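# build me a model:
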Amino acid sequence: MTAIAEPRAPRAAVRRRGANLEKWGWVYMRASGVLLVVLIFGHLFVNLMVGEGIHGIDFAFVAGKYATPFWQWWDVLMLWLALIHGANGMRTIVNDYVTHAGTRRVLVWALGLAAAFLIVLGTLVVFTFDPCIGFDAETASDTIISICG
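Just a heads-up that it's a prediction; the model follows:
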């Protein structure tokens, strides 16, 4: 009878006291994945199927959506969930395949910093979006005129 080789393990699997972060990361991936499917398909439906469809998407369309808190929070929730979901998935891949502890630590920190930077930047863009900067009533569309008056 042949023995199956022991799988490669970069770290010893010692159970530590406190919260099981790997378990909660696993739970987050499942829950955020389900919620992201709903948010993304809702986003696609509103942007591509309602109204004029893809031909209606322009600056005025985005300005109209971001004039309401509902769509701001919808897009921010989608942004946060997607970035954290993606960074957590990449962290799992790094932990599985990078064997050198120092390199693994640097890559995990880089992933965390990149995700945090993009979350902050994206959130600022959504909540500080002002379609009226440089507003010119002569060349603006009807939607922008109704928003900026």
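# contacts and neighbour counts: CA atoms only from here.
Noted.
# count of neighbours near Ile144?
Counted with other Cα atoms under 10 Å, the neighbours of Ile144 add up to 20.
# hmm, who's touching whichever strand or helix holds it?
Taking DSSP states H and E as the criterion, Ile144 maps to helix 142-148. For helix 142-148, contacts defined as Cα atoms under 8 Å, 6 or more residues apart in numbering pick out 60-61, 63-64, 67, 131-132, 135, 137.
# switch to 6 Å and redo it
With Cα atoms under 6 Å, 6 or more residues apart in numbering as the contact definition, helix 142-148 has outside contacts at 60, 132.
# gap between that helix and the chain center?
Its chain's C-alpha centre and that of helix 142-148 lie 29 Å apart, by Cα atoms, centre = their mean, to the nearest Å.
# burial measure for Phe135, as a count.
Using other Cα under 10 Å, Phe135 has 14 neighbouring residues.
# how much space between the closest residue to it other than its chain neighbours and Ala137?
Distance criterion Cα to Cα, 6 or more residues apart in numbering; nearest residue to Phe135, sequence neighbours excluded, is Cys148 at 7.5 Å. As for Cys148, its distance to Ala137 is 9 Å (criterion: Cα to Cα, to the nearest Å).
# and this one, so I can compare the two:
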Amino acid sequence: MTSTIDAPRSPYSRSPQKRGVNWEKWGWIYMRVSGVVLVVLIFGHLFVNLMIGKGVDALNFAFVAGKLANPFWQTWDVLMLWLALIHGGNGMRTLVNDYATTQLTRGILKSSILAAVVILIVLGTLVIYTFDACPAGSPANLLPSFCSAN
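You can find the predicted model right below:
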């Protein structure tokens, strides 16, 4: 007795003659690798922020400003930001491919996801690398207490 398996619902099929980069395979590999790296980055972030020193009581503007002034923590946070946003965007792209029924809908949704990911990555990276807790020329009454009035 033989039985056949129906073709999957996905409108995308990979023919054996097609050559080039298999983006779905690399997306799948990225999701696994970035997931493992994100677990390490997130738990490291939580451990440093919540367990070391005074714990939650130490979390304030000065603590964040001090961390963002350190190139190590800037790199850590940017890596976490980029990996998380691309990981989430790739997951959403996969959902759109699985559930959007028309080519137009799929294109609009995937373009929206791409735009959101790019905008958030650019804005987040700018905030991390350009953050200044004590900007020059600011009124002294608006500066945090740890800033020296110039």
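# ok, back up a step: so between Cys148 and Ala137 of the first structure, which is more surrounded?
Between Cys148 of the first structure and Ala137, counted using other Cα under 10 Å, Cys148 has the larger neighbour count: 16 against 12.
# so that one versus Ile133 of the first structure, what's the distance?
Between Cys148 of the first structure and Ile133 of the first structure the distance is 9 Å, computed by Cα to Cα.
# so what corresponds to Phe131 of the second structure in the first structure?
Under the alignment (TM-score structural alignment), Phe131 of the second structure maps onto Phe129 of the first structure.
# what is the neighbour count of the closest residue to that match other than its chain neighbours?
Spatial nearest neighbour of Phe129 of the first structure, chain neighbours left out: Tyr66 (7.3 Å); criterion: Cα to Cα, 6+ apart. Neighbours of Tyr66 of the first structure under the rule other Cα under 10 Å: 21.
# from Asn95 of the first structure, how far off is Tyr66 of the first structure?
Distance of Tyr66 of the first structure to Asn95 of the first structure, given as Cα to Cα: 38 Å.
# try Thr103 of the first structure
In terms of Cα to Cα, Thr103 of the first structure sits 10 Å off from Asn95 of the first structure.
# what do we get in the first structure for Asn97 of the second structure?
With TM-score structural alignment as the criterion, Asn97 of the second structure matches Asn95.
# mean deviation, the helix or strand harbouring that match versus the second structure?
Under the criterion of DSSP H and E, Asn95 of the first structure resides in helix 69-97. For helix 69-97 of the first structure, the mean deviation from the second structure after alignment is 0.3 Å (mean Cα distance after the TM-score superposition for the first structure).
# what's the angle from the next helix or strand after that helix to helix 69-97?
Per DSSP H and E, the first helix or strand lying C-terminal to helix 69-97 of the first structure is helix 101-128. Interaxial angle of helix 101-128 of the first structure relative to helix 69-97 (axes from the mean of the first three to the mean of the last three Cα atoms, to 10 degrees): 170 degrees.
# one step back: and the residue nearest to Phe129 of the first structure? What does it align with in the second structure?
Under TM-score structural alignment, Tyr66 of the first structure pairs with Leu68 in the second structure.
# done for today, thanks.
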